[in-house]
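Asks: pasting the sequence and the predicted coordinates here, then a few questions.
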Amino acid sequence: MDNNRRSFLKKLGLASAASAVVPSSLAAANSLTEFHILHRQAAHPANQVIRLGLIGAGIMGSEDLSTALLHQHVQVVAVCDLYQGRLHRAKEKWGNSLFTTTDYKELLKRGDVDAVIIGTPDHWHKQISIDALNAGKHVYCEKPMVHSVKEGHEVIDAWRKSGKIFTVGSQGISSLGNEKAKELLAQGAIGDINYAEGFWARHSPEGAWQYAIPPDGSEKTVDWKRYISNTTNRPFDPLRFFRWRNYLDYGTGMSGDLFVHLFTSLHFITNSMGPTKISAMGGLRYWKDGREVPDVLLGMFDYPDSPQHPGFNLSLRCNFVDGTSGSTYLKIVGSKGSMDVKWDEVVVKNNQSAASNDPFLEEQARMNQGAEVRKKMLPPREMVYKVESGYKGAHYDHFGKFFTAIRENGGVVEDPVFGFRAAAPALLCNDSYFQDKFIAWDPVNMKLV
């Protein structure tokens, strides 16, 4: 263990936590993460409008665009979706002047689109990202960045060649909670990390991922052939289109949807590049509705000793049977205490500050000192950090950093290298579950071992 190196990285962590925009994560630690600025165009003036195109106008894509438009000098000019109903709603919501299409390549040809938001099902993330970069567009791509680990380097290569800004949409990384936790860990508030755990539960009255199917959802209103053109050829199935997260051809299960958020936060806070060993188990315990992915998933991950942090273990749990609706947390445990991290709150618990109340030990101390033991002032056992009222949230800030990077020719933390390092262990968690084996991963070079 290189203590000097780790001390330097702690200081680096303090500096980066305080910065609104940080170049590619850990560039000094690994040349592979170097932020390449190739043929970068001139920055947008601060008051120049950034014109957006939305590709995938479902629940998350629409929420992304609505949040992006809360920022000044940002407007939407084009929307693409394979379901006609979403295109109609887009015009109702954002104006009849919108250009709408079912072919994303038509949107990418437009000269009035500066950046795109990709909110499609996961199986289209890679190709649309690459095509958008090649078309000279900045990219905000929803998590996970790719559908499988074999796709990661293709996106990274296209980004490096493009000179454009690319950020992945795990918005918690831009939260005040994550930034404070990063700062506290770098300051040594909980000592050296040795364990972490995360939990996510999701439940709704209609069922987990049981998104509503429009009455008019049919081959007349859905471009089904385009939807499946890069995967298995199947007859039209509205469940596979509107409830795509339940099926492996299009989605990435609980780990790709939710674990990836926890990996993103953990890697940002610790400066980690990722685990070297991945295992998972779980099952389809409740939602036996034809879905192909489990509704209870447990993941175990081994993080090696590295220049960024001591070795530690990570445990993640996800439960779609739980009725607690959206419970989520990340706990980081160190040699001196622990942190419970949420996007708007951090709770630090000290495990070494309490004095012993054992009368035998107190009497022994008196005998040794030959005098009455004077009581001491003790630090608090628990410190709670909460955001100020009026906080606009991680989602708003994440887009803010994206737009700032575009205007200032800067970088973002969650670039494709960081995004792939967060996505890979989530995707490999699925591989471990379905293949019933441990998976070995090289997080530095980002490849299977």
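Replies: Thanks, I have the structure now. Numbers count the residues shown, from 1 in each chain.

Asks: alpha carbons only for contacts and neighbour counts from here, please
Replies: OK.

Asks: ok, Thr221 - how many residues close by?
Replies: Neighbours of Thr221 under the rule other CA atoms under 10 Å: 13.

Asks: quick one: it and Gly85 touch, right?
Replies: Yes: at 7.3 Å, Thr221 and Gly85 qualify as touching, with contact defined as CA atoms under 8 Å.

Asks: can you list the neighbours in contact with stretch 87-104?
Replies: With contacts defined as CA atoms under 8 Å, 6 or more residues apart in numbering, stretch 87-104 is touched by 55, 57, 76-83, 107, 128, 223.

Asks: can you flag which of those residues belong to helices?
Replies: Under the assignment DSSP state H, those contribute Leu107, Ile128 to helices.

Asks: which pair in the contacts of stretch 87-104 spans the largest distance?
Replies: Greatest spacing in those, by CA to CA: Val76 and Asp223 (22.9 Å).

Asks: the two: which has the busier surroundings?
Replies: Val76 (25 against 18).

Asks: ok, the more buried one touching Gly53?
Replies: Yes: counting by CA under 8 Å, Val76 touches Gly53, with 6.0 Å between them.

Asks: then this one, side by side with the first:
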Amino acid sequence: MHELNRRSFLKAAGTAGAQTLFGAKVHALTAMSEPEKPVAANDHIQFALIGAGIQGQGDTKTAVQVPGVKLVAVADCYDGRLEHSKELWGSDIFTTRNYAEILARKDIDAVIIATPDHWHKQAAVDAMKAGKDVYCEKPMIHLYTDGPEMIETARATKRIIQIGSQRVSSMIYAKAKELLASGAIGQLNMVTARWDRNSSMGAWNYTVPLDASTETCDWPRFLGTAPKIPFNAEHFFQWRKWKAYGSGVAGDLFVHLFSGTHFITGSNGPTRAMATGGLRFWKDGRDVPDVMLGLFDYREGFNLSLRVNFVDGGEESEGLIFTGSDGTMEIAGNSVSVGRVPRPKEPGYVIGTYTEAMQKRILEEYRQKYPLDHPAGEPQVAYDKYVAPAGYSDSYDHFKNFFAAVRSRQPVVEDAVFGYRAAGAALLGNLSMERDAIVKWDPDAMKLA
């Protein structure tokens, strides 16, 4: 358990001391502690899990750590996961293949939806109409038509819905947002983000259980709106490899990078997108790329470059670099760092080719146009790094924020509008590859242009 998170509500505010190393300053981000208030017995939130695969089980293991919440039911199309849910959370857990049985129960306040992507919209809409609050895994949508219906259902039913991109609750990303707004790197002009993997499991080759069959798996229910084909265990347990059920690397990983970028910059999303890539290595029957590159234009005046590589023979890595006119900011793991290169005191070397009078005039104009940040006093620190406390979990904070909103009925940190804008932007990459063309997006109206 994340004991640090259980005791305090972590926020990206302030630092506790700074250690100087080789001209750099390393700051420890601190928690603004708020004593955990006891939760009354009649104020407990009872929730259910819909979709108990890898992500669903991981989500639930984190969610149950939040004080005052209890898992009471699980729905999944594979019997083995239902049995394992009882092993994990108790034999009294109600289990079913049909999530409608969960939604009919009056003792359930909220649901976690961690189904394959093509079920997100219907499960979320059904849950909200049944009076349940919803935590829906990313990407929020599988098709562009999913977004407006989910947003409208949340508005009409007055239900809480939070999308599961946990970086929106991260103290590291909150610090990055603060740094960018403070002008720490000047005017932003470029964001470069990557998420590379080098393992077979990282490429969605999840283990298929030995008892997989039409008796242990509810194949028709799993298919839902997908094309009707004979039972295929790989499709069932490795569904991300096929666009009928998933959204490829764009929906699985690009969407995290978009969520983080939009949160930090305050942007609603890109206006144009172009993408390329293909199946470079995992030619195992899947129909989505294992390498994807994307370029995106933002009207705020910066470009975003994204990369996912499932064929990376090096170290698995994830990170974002924000490049500005006066420095760079990098997010890597549970840290954010800012680097600066001092602005030259003089214009380019060609000044020496002019007369002394002309050189003097050029130098004066240059210094007026590009004043030094610190003309007097100590020089600006060239490198700052902000590090989260050991054991910090943004996933925990994301669930804590969700359950707090369920109690208070106040807005969540990542609502359906934010989630749709992030997923809509991510899926532009798929659309660009399908059309072999640049695609345009209206980030305000949330429509293809």
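Replies: Nice, I can see it. Note that this is a predicted model, so its numbers are computed, not measured.

Asks: can you show me the strands along the stretch 51-200 of the first structure?
Replies: Remark: strands assigned in the stretch 51-200 of the first structure by DSSP state E, counting those that start in this stretch are 74-80, 99-101, 115-118, 138-142, 166-169, 193-201.

Asks: will you turn those into a markdown table that also has distance to Val341 of the first structure?
Replies: As requested, the strands of the stretch 51-200 of the first structure are exported to a markdown table (distance: least, CA to CA, whole Å):
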| stretch | distance to Val341 of the first structure |
| --- | --- |
| strand 74-80 | 31 |
| strand 99-101 | 40 |
| strand 115-118 | 28 |
| strand 138-142 | 22 |
| strand 166-169 | 19 |
| strand 193-201 | 10 |
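
Asks: hmm, back to that, now distance to Thr328 of the first structure too, for the contacts of stretch 87-104 of the first structure, in TSV please.
Replies: Putting the contacts of stretch 87-104 of the first structure into TSV (distance: CA to CA, whole Å) gives the following:
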residue	distance to Thr328 of the first structure
Ile55	28
Ala57	26
Val76	32
Val77	35
Ala78	34
Val79	32
Cys80	32
Asp81	31
Leu82	32
Tyr83	32
Leu107	37
Ile128	30
Asp223	36
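
Asks: what sits against the aligned residue in the second structure for Leu258 of the first structure?
Replies: Mapped onto the second structure by TM-score structural alignment, Leu258 of the first structure lines up with Leu253. Taking CA under 8 Å, 6+ apart, we find Leu253 of the second structure in contact with Trp195, Val308.

Asks: same deal with the one 4 residues further on?
Replies: Shown here is Leu257 of the second structure, whose contacts under the criterion CA under 8 Å, 6+ apart are Ala193, Arg194, Leu306, Leu320.

Asks: Gly183 of the second structure and Ala176 of the second structure, how far apart?
Replies: With distances taken as CA to CA, to the nearest Å, Gly183 of the second structure is found 11 Å from Ala176 of the second structure.

Asks: what does Asn205 of the second structure give?
Replies: Computed as CA to CA, the Asn205 of the second structure to Ala176 of the second structure distance reads 34 Å.

Asks: Val381 of the second structure too?
Replies: Remark: distance between Val381 of the second structure and Ala176 of the second structure (CA to CA) = 17 Å.

Asks: and Ala73 of the second structure, by the same measure?
Replies: From Ala73 of the second structure across to Ala176 of the second structure, the span is 38 Å (CA to CA).

Asks: Lys241 of the second structure too?
Replies: For Lys241 of the second structure, the distance to Ala176 of the second structure equals 33 Å [CA to CA].

Asks: what residue in the second structure is paired with Leu69 of the first structure?
Replies: Match for Leu69 of the first structure (TM-score structural alignment): Val64.

Asks: neighbours of its match, how many?
Replies: Residues near Val64 of the second structure, counting by other CA under 10 Å: 18.

Asks: for Val387 of the second structure, same thing?
Replies: Neighbours around Val387 of the second structure, by other CA under 10 Å: 21.

Asks: quick one: map Ala332 of the second structure onto the first structure.
Replies: Ala332 of the second structure maps onto Lys342 in the first structure when the alignment is built from TM-score structural alignment.

Asks: equivalent analysis for Pro443 of the second structure, please.
Replies: Per TM-score structural alignment, Pro443 of the second structure is aligned with Pro443.

Asks: from Val222 of the first structure, how far off is that match?
Replies: Note on Pro443 of the first structure: its distance to Val222 of the first structure, by CA to CA, is 39 Å.

Asks: do you know how far the aligned residue in the first structure for Gly183 of the second structure is from Glu197 of the first structure?
Replies: Taking TM-score structural alignment, the alignment pairs Gly183 of the second structure with Gly188 from the first structure. Distance, Gly188 of the first structure to Glu197 of the first structure, using CA to CA: 19 Å.

Asks: which of the two has more neighbours?
Replies: With neighbours defined as other CA under 10 Å, Gly188 of the first structure and Glu197 compare such that Glu197 has more, 20 against 15.

Asks: in contact with the corresponding residue of the second structure for the more buried one, which residues?
Replies: The alignment partner of Glu197 of the first structure in the second structure, by TM-score structural alignment, is Thr192. Each residue near Thr192 of the second structure by CA under 8 Å, 6+ apart is listed here: Leu304, Ser305, Leu306, Leu320, Ile321, Phe322.

Asks: does the second one touch Asp297 like I think?
Replies: No: assessed by CA under 8 Å, Ser305 of the second structure is found out of contact with Asp297, at 9.2 Å.

Asks: show me the helices in the stretch 201-350 of the second structure, by range?
Replies: Taking DSSP state H, counting those that start in this stretch, the helices of the stretch 201-350 of the second structure run over residues 219-223, 233-237, 248-249, 255-265.

Asks: most packed of those helices?
Replies: helix 248-249 (a mean of 25; mean count of other CA atoms under 10 Å).

Asks: after superposition, how close is that one to the first structure?
Replies: Taken over the aligned residues, the distance from helix 248-249 of the second structure to the first structure averages 0.3 Å (mean CA distance after the TM-score superposition for the first structure).

Asks: residues touching that helix, excluding its own?
Replies: Arg240, Lys241, Trp242, Val288, Pro289, Asp290, Met292, Val308, Asn430.

Asks: Arg409 of the second structure: which of these is nearest?
Replies: Among the contacts of helix 248-249 of the second structure, and counting by CA to CA, the member closest to Arg409 of the second structure is Arg240, at 33.6 Å.

Asks: quick check: closest non-adjacent residue to the aligned partner of that closest one in the first structure.
Replies: Taking TM-score structural alignment, the alignment pairs Arg240 of the second structure with Arg245 from the first structure. In this structure, Arg245 of the first structure finds its nearest non-sequential neighbour in Gly251, 4.5 Å apart by CA to CA, 6 or more residues apart in numbering.
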